[in-house]
Structures are given as structure tokens and as C-alpha cells.
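>>> need a structure here:
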Amino acid sequence: MSEASEASEAVEADRALKAKHRAMWALGDYPAVAAEVIPDLGPVLVRACGVRPGERVLDIAAGSGNAAVAAALAGADVVACDLTPELLEAGRRSAAERGAKLEWREADAEALPFADGEFDTVFSCVGIMFAPHHQVSADELVRVCRPGGTIGLLNWTPEGFIGRMFATMKPYAPPPPPGAQPPPLWGDPDHVRALLGDRVTDVDARRQPVRIDRFDRPEAFRDYFKSHYGPTIATYRAIAEDPDRVAALDRDLADLARRHDHGAGAGAGAGTTEMDWEYLLFTARKRG
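Have a look, this model is predicted:
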């Protein structure tokens, strides 16, 4: 096969992979997850980045704008970009309801349509971690940040609840495409430092929990994610023709939530399920 043919096949494979990702995140209702389950995470990242009025801010893989809208309400000039247009449309509606003004752009985290050094602050809230090629997306993140600008990341850790959830779903899901890396690696501070290398300074990396008490029992968490969260929906679709495997995943996800439950219903099946979901909050400055 010629180099040109190999390059063409690689382009087509990447296009197909991105189409699959786009479709996955359009499943269910991720904007509801962001608004109902983890609404505080965006503001946490905005505060950690010290976003100020008038700053030019980019939110990569913004989804429906959990962080982008918070930055706009803080007075920044914000662009929210995401691969999935359905999420951007939901973000537009939410921003309008809250009186936030910002720009929404369809864009791939691995090929951002922005100039070098265009933004004062570049961040991502549980978004960029789902781009399949970590180094490529990290390079783009750094490229569009100005020298001396702020880089901020909030991602689920491998050891935390969502990292464990992906590990639980992995045996039931189709194998990832060649070269794709597990999303929760972005919650490993050593992995993120390696991705960014000596291009950043003033690194602050800390693991923090977010308290989740929306669900009255572990099965309610499972059923909510089965109907709302794209990766979980896609996993169930992959095994839909095998009732035994569906039942096994049902048990595994409920058991996962039960093991992490330290609320009033822990072990009793009543009351409120309370879980702490761990994330990595990572901030740095682009070296000048």
C-alpha cells in the first residue's frame, strides 16, 4: 500500500471514529446530567482558573457549557466548542435562560480551529478527557493558549467513582479503536504532566470530591445513567441482544454505587444514596 493510500485510510478511520463519538454523546441527555448531577463542577474550574472580566476564554469539549456559561457570567469573552452539535444547542438554550452571552462553535478537540495563542485561559471540564488521542488534544490545548496564560482541567480520576464505572463497563463494551486511550487517564496527575511537559509551569494538581446525593438508591443511579449518559447507553446497546449480560451489567453498576454509598440508605436500601466522586483539578500556566 502506498503512503498516500495509508494516509487516506487513516483520515477515513479518524473521521469514522469522530462520527461515532459525536453520535454517542448525542444519546440520552447529557445536558441533564451536567445540570442535575454535577452542576457545581464548572464553577469550581472557573474559580480555580481565576477567570476575570474581559479575558478571552476557550472551553474545550464544553458539552452544554457547564464551565463556559459560568465563565461568561463572570464577565469573560468565552468560546465554547464541542464535537457534538446537539450539546451545543442545549448549551445555547441554557445560556440564554441564564442571561449569559458567549460563542458556540462545533470543533474537534484534536484539531481546534483557532490561532496559536488566541486565548488567555483554556480549560476543559470532564470533556477533553474523552478525546481518544491524548497527546494530540493536549498539544492543541497548549497551542491555542497564549504564553503566560492559564490552563485548567477538571477530570474524573481512574481511582474515583466514574473511573471505576468505566472499568466496570469495559468488559461489556466493544474494544476501543487502535491508539485510543482510556478517558480517566486525564485524572492521573502524572499522565497530565507528561502530556503537557515543560510547556507549562506553576502546576497545581489536587484530587477533590464532589458529593452526589441526587439518587435515592443505587439502582436509581444505574437507571438514570442507562437513560441519560451516552457512554453507558452505548455499552448497553452493544449487549442488547444478550439478556444475561444486560442483567450482569445491571447488577455490576448497582453494586458499584452500593459500595460507594455512605448515605442514610447505605446497606439498607432506603433513604438517600450519597457518593463522593473524585476528580483531579489541575491548573498551570503556559510557559512564556
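>>> can we go C-alpha only for contacts and neighbour counts from here?
OK.
>>> show me which helix runs longest in the protein.
Longest helix in the chain, counting residues (DSSP state H): helix 3-26.
>>> next, the buried residues of it.
For helix 3-26, the neighbour count (16 or more other Cα atoms under 10 Å) marks 17-18, 21-26 as buried.
>>> tell me what that helix is packed against?
Where contact means 3 or more Cα pairs under 8 Å, 6 or more residues apart in numbering; DSSP states H and E, helix 3-26 is packed against helix 85-98, helix 230-238.
>>> and the angle from that helix to helix 85-98?
40 degrees (axes from the mean of the first three to the mean of the last three Cα atoms, to 10 degrees).
>>> centre of the chain to helix 3-26, how far?
The chain centroid and the centroid of helix 3-26 are separated by 20 Å under Cα atoms, centre = their mean, to the nearest Å.
>>> equivalent analysis for stretch 211-219, please.
With Cα atoms, centre = their mean as the basis, stretch 211-219 stands 20 Å off its chain's centre.
>>> can you redo the helices and strands packed on helix 3-26 as CSV with mean neighbour count and distance to Phe114?
Below are the helices and strands packed on helix 3-26 laid out as CSV (neighbours: other Cα atoms under 10 Å; distance: least, Cα to Cα, whole Å):
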stretch, mean neighbour count, distance to Phe114
helix 85-98, 17, 18
helix 230-238, 18, 27
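>>> and the residue nearest to Gly187 when sequence neighbours are not counted, what does it touch?
The shortest distance from Gly187 to any non-neighbouring residue, by Cα to Cα, 6 or more residues apart in numbering, is to Thr157 (3.9 Å). Counting by Cα atoms under 8 Å, 6 or more residues apart in numbering, Thr157 touches 163, 184-188, 278-280.
>>> could you also give me the structure for this second sequence? I'd like to compare it with the first:
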Amino acid sequence: MTDTQAAPATTTAAPATTAQADADRELKTRHRAMWASGDYPTLATDLIWELGPRVVAAADIRPGERVLDVGAGSGNAAIPAALRGATVVASDLAPELFDVGRRLATEAGAELEWREADAEALPFADDEFDVTLSTVGVMFAPHHERAADELIRVTAPGGRIALISWTPGGFIGQMFKAMKPYAPPLPEGAQPAPLWGDEQHVRDLFGERVTHVAATRQSVTVDRFDSAEAFRDYFKHRYGPTIAVYNRISGDPEQVRALDEALAELARSNGLDRPGAAMEWEYLLFTARVR
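Down below sits the predicted model:
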């Protein structure tokens, strides 16, 4: 109803809106705690740091440009962007990750700003940035349309968006599928994170608001682990989403054993079936220009 004068005094719209807002705040609080648990900065440095320079290169970031990294974590994209001479803001829902990022930036000789921010309600002005990036970050915002709308809103016309997201069929997408039976159901309106790695899904999110779309599937080689069990135990202690699932089933030893084996078998079936083997983790690199 658009005519507020026609609304009856007993309308239930406001309570429903308040309830939804409360649910969203609770969900974001849980997400922040999840990413603050474990040791994501170490994981990002050990396994996927190279994804940051890849997305920065794909975005063709230049000196003097204004750049926003959404879901920046400890800065594996924000720091390389700053080293190119850009003015960079690294934003994340979990500012607990920033201390490591600041240290890494100092060690690299990079200057940038760190801001706590919800990808679905970014605290920045319209058209504020020339380039907006995200490296396996924005994909974890639960409401995909809201996050996509915000990426468009804060990027200036003619500006670029560059995203790296794990694909549904790649290793991390498979890992989330393996954990799904042990995880709580998604809240109403939320969508699975690996959908951001589906090209058509991302095209649909942005629609006609972008041009010059390019989407390619690539992979990062992960050769740190000498066994499937070593991979599983590393993720059990360092990766927030995995920690959250194990915490949920911690009172059921049978479920813990089943998930232990599911994750180890997933690693074996993706290459960790012999000493010295490596895994290839597939992701979607998506770039576009805002109209």
C-alpha cells in the first residue's frame, strides 16, 4: 500500500518489519561471530592469498582510483590494490580480522582504510568508488539481491565490479554440500553462498545494470596438506563455517564422526588420495562495468 492515509490503524506491517529487522540483526551477529572464530587470516594467507592479486589484476586497478573491497577479511585483495596506488577501503562484517590485515599492510608498505561494514547495507555514499571488489567475501552475505544492489549503488557509473566466488561444483561448494546435513537450515530469504559462483545467477542479480560482463572459471592450487585428514583438521580449527557446524553437532559423537569422514572423503576424492598430492579449488571470476 503506497497511500499511507489509507492504512488502517491496526495494520500489522510495522511489527512484521520490526521482526524481520530483528531477525536480520541476529543473523548478522551470528555471521560476525562465525568469521571471528577460528583463524581465517591464517587460512587466507596459507591457502588463497594469491586470489587477491588475481582479482586486482582483473579489475585493472590504477593509481588514484577509489577502491572498495567488500568482505575484505585480512586484506588479500585490498592490500595489492593499495600497492597499485589506489585509495582503498577494506570493509568487513567482522572487524576482528583487521588487526592481522593492518599488520600485513604495514609489512607490505601499503596504506588503506579499514571499516566495519555489512555488505547488505554498506555505509558509503552512492557512486563513491571507481572499483568495487570482493574475493570470496560478498558471496557469504545471506541475501544476494541486497548485496548485489549495494555493489551497484556504491560503484560510480562506468566503474568496475570484480568478484571471485567459489563455484557450486568446485571443492568449496562441495564442502558446503557435505556439511549441509549437519548445519541449521538457511533462514527465510537467505540463499546458499556458492550460488555467487554460478555465472547465470550473478548475471541475473545485476541484470541490465552492468555491461562488459566477463565470467571465467579458474582454479587455485592448494598443496599444503599431506593427507585428507590434515585438511579436515585444519578446517575444523580455522574456518568459521566449519567450526560453526562442528559446534552445532558437538553433543552427538556419531554425527561428528560422520562429518569427519565426509570431509576427509571429499578431500580424498578431490586429489588428496596420496602423499604429495594437491587439490584444485574452482572459482568464478566475474567482472563488469556499471551503466
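>>> give the aligned range of the longest helix of structure 1 in structure 2.
Counting by TM-score structural alignment, helix 3-26 of structure 1 pairs with residues 13-36 of structure 2.
>>> about what we covered before: in TSV, list the buried residues of helix 3-26 of structure 1 along with distance to Ala7 of structure 1.
Output for the buried residues of helix 3-26 of structure 1, formatted as TSV (distance: Cα to Cα, whole Å):
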residue	distance to Ala7 of structure 1
Leu17	15
Lys18	17
His21	21
Arg22	22
Ala23	24
Met24	26
Trp25	27
Ala26	29
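>>> ok, so of these, who is nearest Ile38 of structure 1?
Trp25 (16.4 Å; Cα to Cα).
>>> need the contact list for the closest residue to the closest one other than its chain neighbours.
Leaving aside its chain neighbours, Trp25 of structure 1 sits nearest to Gly230 (4.9 Å; criterion: Cα to Cα, 6+ apart). Gly230 of structure 1 makes contact with 24-30, according to Cα under 8 Å, 6+ apart.
>>> run the chain-centre distance for stretch 53-69 of structure 1.
Per Cα atoms, centre = their mean, the centroid offset for stretch 53-69 of structure 1 relative to its chain is 13 Å.
>>> where does that stretch end up in structure 2?
Going by TM-score structural alignment: stretch 53-69 of structure 1 matches residues 63-79.
>>> what's the span of that stretch from first residue to last?
13 Å (Cα to Cα, to the nearest Å).
>>> please identify the buried residues of it?
Here stretch 63-79 of structure 2 shows 65-79 as buried, counting by 16+ other Cα under 10 Å.
>>> which of those residues sits closest to Gly101 of structure 2?
Nearest to Gly101 of structure 2 among those is Ser74, at 4.0 Å by Cα to Cα.
>>> show me where the stretch 1-150 of structure 1 has strands.
Assigned strands in the stretch 1-150 of structure 1, in chain order: 56-59, 77-82, 103-106, 119-125, 145-156 (criterion: DSSP state E, counting those that start in this stretch).
>>> turn those into TSV, including distance to Leu256 of structure 1.
Shown next, in TSV, are the strands of the stretch 1-150 of structure 1 (distance: least, Cα to Cα, whole Å):
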stretch	distance to Leu256 of structure 1
strand 56-59	31
strand 77-82	30
strand 103-106	35
strand 119-125	24
strand 145-156	16
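>>> out of those, nearest to Ala48 of structure 1?
Of the strands of the stretch 1-150 of structure 1, the one closest to Ala48 of structure 1 (Cα to Cα) turns out to be strand 145-156, at 7.6 Å.
>>> give me the contact list for the closest one.
Applying Cα under 8 Å, 6+ apart, the contact partners of strand 145-156 of structure 1 are 41, 45, 48-49, 116-127, 129, 141-142, 162-163, 184, 186-187, 277-288.
>>> can you tell me what part of structure 2 that strand aligns to?
Going by TM-score structural alignment: strand 145-156 of structure 1 matches residues 155-166.
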